[in-house]
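J.: Got a predicted structure here, sequence first:
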Amino acid sequence: MSARNFRELGNFLRARRESLLPQDVGLPLGERRRTPGLRREEVAQLAKVGTAWYTWLEQGREVKASAGVLLTLADALRMTETECAHLFALSGRMMPQRLPVNEPPLEAALQRMLDDLSFQPAYITNKRWDIVGWNNAACAVFGDYSLLEGDDRNLLSMLFANQAHRELLVDWAEIAPAALAIFRAETAHCVNEAHFATLIDRLNVKSETFRQLWARQEVLSQLTNIKRIHHPIADAMSFEYHSFLLSDGSARRLTVYSPQEVSRDKLQALLPVQRLNNIMRLEKEHK
């Protein structure tokens, strides 16, 4: 990689940083700023990298960044897919797939099956734990998956890099390490696949807790089948859940949540709200 590449990379990062306002990335506006955009230390904080290291990167010094760090910088600077690809090109790296290669769309029959489970939250995940299909009840309880893209719609990413999802889970402290141990056991044969490595690299950068737990090398075969939720509208909810491997050889799993006791009535009350949100989102998309 030439000195010119490093300079162009620094210029591109600076331009993206200066194009953003604090409120664009969830930061308070604070005092009046002498220069436009975010400060370098704010970008470093969002990307969880050192301020000095990020400053060197912007200054065009010969600093090398891993694919995971580049993806985190792209997220911090709210880059589009095109901008992210340009970032990787300037860095002399091949942009990794955000989703598994050749992931087929969910079959219509499977989506109908999910929709028929109208009073049971349910979703389908692939072998990387990306959520590839879901029903309205799942969105009502866990949040609208259609608003998430790429790695953000991955169960591990939601556990470790999505604060709202973390706050939803009453027993997060027990669920997170157990889920990670199960993921390690289930995906040991996939360690050399690029999109698995990219996911781990990204979470190692974004979450100190993930990094510590991943280093433990723990494996586990199953979780308890009760999940307790602290829902922002319905408050306390609990579900019994089961996971089934699909018989089509795809390594995809169907996970179904059955509401317990008063949670049934709470779920029924949430469903019309979610349907209305879906209608409003579709209308907004078509404007």
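T.: Nice, I can see it. Remember, predicted model here, so these are calculated numbers, not experimental data.
J.: only C-alpha atoms for contact and neighbour calcs from this point on.
T.: Fine.
J.: Apart from its chain neighbours, what residue comes closest to the residue positioned nearest the centre of the chain?
T.: Residue closest to the mean C-alpha point of the chain, counted by C-alpha atoms, centre = their mean, is D152 at 1.9 Å. Excluding the flanking residues, the one nearest D152 by C-alpha to C-alpha, 6 or more residues apart in numbering is M158, at 6.5 Å.
J.: residues touching that neighbour, list them.
T.: Residues counted as contacts of M158 (C-alpha atoms under 8 Å, 6 or more residues apart in numbering) are D152, H165, R166.
J.: from memory R211 sits against L203, does it?
T.: Yes. Shown here, R211 and L203 form a contact pair, counting by C-alpha atoms under 8 Å, at 7.3 Å.
J.: Tell me which stretches of the chain form strands.
T.: Ranges of strands in the chain, per DSSP state E, are 122-125, 131-134, 226-231, 235-245, 253-259.
J.: so which of these gets nearest A74?
T.: With C-alpha to C-alpha, the closest approach to A74 among those belongs to strand 131-134: 21.9 Å.
J.: neighbour count winner among R211 and L203?
T.: Per other C-alpha atoms under 10 Å, whichever of R211 and L203 has more neighbours is L203, with 22 against 16.
J.: Apart from its neighbours in sequence, what residue is nearest that one?
T.: F210 (6.5 Å).
J.: Measure how buried that neighbour is and give me the count.
T.: Around F210 there are 21 other residues, counting by other C-alpha under 10 Å.
J.: what about it, distance to A234?
T.: Distance, F210 to A234, using C-alpha to C-alpha, to the nearest Å: 29 Å.
J.: OK, contacts around A161?
T.: L203, K206, S207.
J.: Try it again at 7 Å.
T.: Applying C-alpha atoms under 7 Å, 6 or more residues apart in numbering to A161 gives the contacts K206, S207.
J.: Could you do the one 3 residues further on as well?
T.: A164 is in contact with no residue at all, counting by C-alpha under 7 Å, 6+ apart.
J.: Tell me the spacing between it and K206.
T.: 15 Å.
J.: And for D235?
T.: Relative to K206, D235 is positioned 28 Å away (C-alpha to C-alpha).
J.: same deal with A89?
T.: In terms of C-alpha to C-alpha, A89 sits 22 Å off from K206.
J.: Which of those two has more residues huddled nearby?
T.: Applying other C-alpha under 10 Å to A89 and K206 shows that K206 carries more neighbours, namely 21 against 14.
J.: Next one for the comparison:
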Amino acid sequence: MASAADNPLGTYLRDRRTRLDPAAFGFGGGRRRTPGLRREEVASRANISATWYTWLEQGRGGAPSADVLDRIAKGLMLTEPEREHLYMLGLGRPPEARYRPVDGISPRLQRVLDGMTLSPAIIKTAMWDVVGWNRAATLLLTDYATLPPDGRNILRLMFGNAQARARNADWDSVARFVVAAFRADMTRAGGSAAAAGLVAELSALSPDFDRLWRDNDVVAHNEGVKRLHHPVAGPLAMEFATFTVEGRPDLGMIVYNPATSADAERLHRLLAAAPDG
């Protein structure tokens, strides 16, 4: 049997297992020699064989699959950070992002956005629904608060909103980039019925989207420059960078900053002139 130093995955699984209350999971059996769930009980909850689970704790049997790790994470009721740690121990990489419907963001994350008073910033899901934004983003991009939740989708705005389309300089290039980046996000998140439905909706709504989607282009939505025709501030070039939200790989924060000193001056005038909402 491997030692704790040689078998960090087994050590972690054993530690999580012994912290669980059997009664909370409907397991009786009277007095137990050791705390927590038994190995066979975890295996039953994870729908894997008790022998295979035992081998994992003992450091035998090779690397588990992502499916097995997900089953075990569910069986042990691991939090998202704990599940990610399990993946790092078992496979040496974090899990793929999973699509989950999001109604909003935490107050703490909203305060992070609000603290960036001079940098427009938004939070988007893997479906490209905007679920968080700051005042600067409202003034530069869109007043998301005035839109219904399903209207805050970046792709719906890009391909179904004439005002949003008019604000984007070189719309064709931007649209191609957005569709290719969305494809990468959707695939990384494992796909979903909701994502397939959104693609079908946009394909029926916009021949442009349908054409670009059929091209099968894929790009990383890491950083770049967004050029805008703002109705008040005029032409603006904004550099952007995208960051994954810790513990929520299905959420991305996009932060914009002026590309030049002239763009910074125009943005600052826009922010200073607008009343606080």
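T.: Sure, I can see it. Here the structure is a predicted model, which means the values were calculated and not measured.
J.: Superposing both, give me the TM-score.
T.: The TM-score (TM-score structural alignment, normalised by the length of structure 2) is 0.60; 178 aligned residues with a C-alpha RMSD of 2.0 Å.
J.: picking that back up, buried deepest among the strands of structure 1, which one?
T.: strand 122-125 (a mean of 23; mean count of other C-alpha atoms under 10 Å).
J.: Average offset of that strand relative to structure 2?
T.: Mean deviation of strand 122-125 of structure 1 relative to structure 2 after superposition (mean C-alpha distance after the TM-score superposition for structure 1): 0.5 Å.
J.: In structure 2, point out the residues matching that strand.
T.: Mapping strand 122-125 of structure 1 onto structure 2 (TM-score structural alignment) gives residues 121-124.
J.: What's T255 of structure 1 aligned with over in structure 2?
T.: T255 of structure 1 maps onto I254 in structure 2, by TM-score structural alignment.
J.: What distance do you get for its match to A121 of structure 2?
T.: Taken as C-alpha to C-alpha, the span from I254 of structure 2 to A121 of structure 2 is 6 Å.
J.: for A237 of structure 2, same thing?
T.: Counting by C-alpha to C-alpha - A237 of structure 2 and A121 of structure 2 are separated by 15 Å.
J.: same deal with R248 of structure 2?
T.: For R248 of structure 2 relative to A121 of structure 2 (C-alpha to C-alpha), the value is 17 Å.
J.: neighbours around R275 of structure 1, how many?
T.: 15.
J.: List the buried residues in the longest helix along structure 1.
T.: Longest helix of structure 1, by residue count under DSSP state H: helix 263-285. Residues S263, R264, K266, L267, L270, L271, Q274, N278 are the ones in helix 263-285 of structure 1 that count as buried (16 or more other C-alpha atoms under 10 Å).
J.: Dump these to TSV, plus distance to C190 of structure 1.
T.: Formatted as TSV, the buried residues of helix 263-285 of structure 1 follow (distance: C-alpha to C-alpha, whole Å):
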residue	distance to C190 of structure 1
S263	37
R264	38
K266	40
L267	37
L270	38
L271	37
Q274	36
N278	35
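J.: for those residues, which one is nearest D116 of structure 1?
T.: L271 (13.6 Å).
J.: ok now do that closest one, which residues does it touch?
T.: Shown in contact with L271 of structure 1 (C-alpha under 7 Å, 6+ apart): A137, A140.
J.: Contact partners for A126 of structure 2?
T.: Y99, D185, M186, A189, D250, L251.
J.: for L140 of structure 2, same thing?
T.: No residues are in contact with L140 of structure 2 under the rule C-alpha under 7 Å, 6+ apart.
J.: could you check the distance from it over to P235 of structure 2?
T.: 11 Å.
J.: do the same with D217 of structure 2
T.: To P235 of structure 2, D217 of structure 2 is 28 Å away according to C-alpha to C-alpha.
J.: Y12 of structure 2 - nearest residue in space that isn't next to it in sequence?
T.: L86 (7.8 Å).
J.: before we move on, the earlier item: of all the strands of structure 1, which one comes closest to A67 of structure 1?
T.: strand 131-134 (22.5 Å).
J.: after superposition, how close is that closest one to structure 2?
T.: Compared with structure 2, strand 131-134 of structure 1 is 0.3 Å away on average (mean C-alpha distance after the TM-score superposition for structure 1).
J.: Counting by contacts, list what that strand packs against.
T.: strand 122-125 (3 or more C-alpha pairs under 7 Å, 6 or more residues apart in numbering; DSSP states H and E).
J.: which residues touch the strand it packs on?
T.: Here strand 122-125 of structure 1 has contacts from 114, 131-135, 138, 252-257, using C-alpha under 7 Å, 6+ apart.
J.: which residue ranges form the helices in structure 2?
T.: Along structure 2, the stretches classed as helices by DSSP H are 8-18, 39-46, 50-58, 66-75, 80-91, 107-115, 135-140, 154-160, 162-167, 171-188, 193-205, 207-214, 261-273.
J.: Report the angle between the second one and helix 8-18.
T.: Angle, helix 39-46 of structure 2 to helix 8-18, by axes from the mean of the first three to the mean of the last three C-alpha atoms, to 10 degrees: 90 degrees.
J.: Next: the third one.
T.: With the same axes, to 10 degrees as the basis, helix 50-58 of structure 2 and helix 8-18 are set at 110 degrees to each other.
J.: Quick one: list the elements packing against helix 50-58 of structure 2.
T.: Packing partners of helix 50-58 of structure 2 (3+ C-alpha pairs under 7 Å, 6+ apart): helix 8-18, helix 39-46.
J.: Mind putting these into JSON lines with mean neighbour count?
T.: Output for these, formatted as JSON lines (neighbours: other C-alpha atoms under 10 Å):
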{"stretch": "helix 8-18", "mean neighbour count": "19"}
{"stretch": "helix 39-46", "mean neighbour count": "18"}
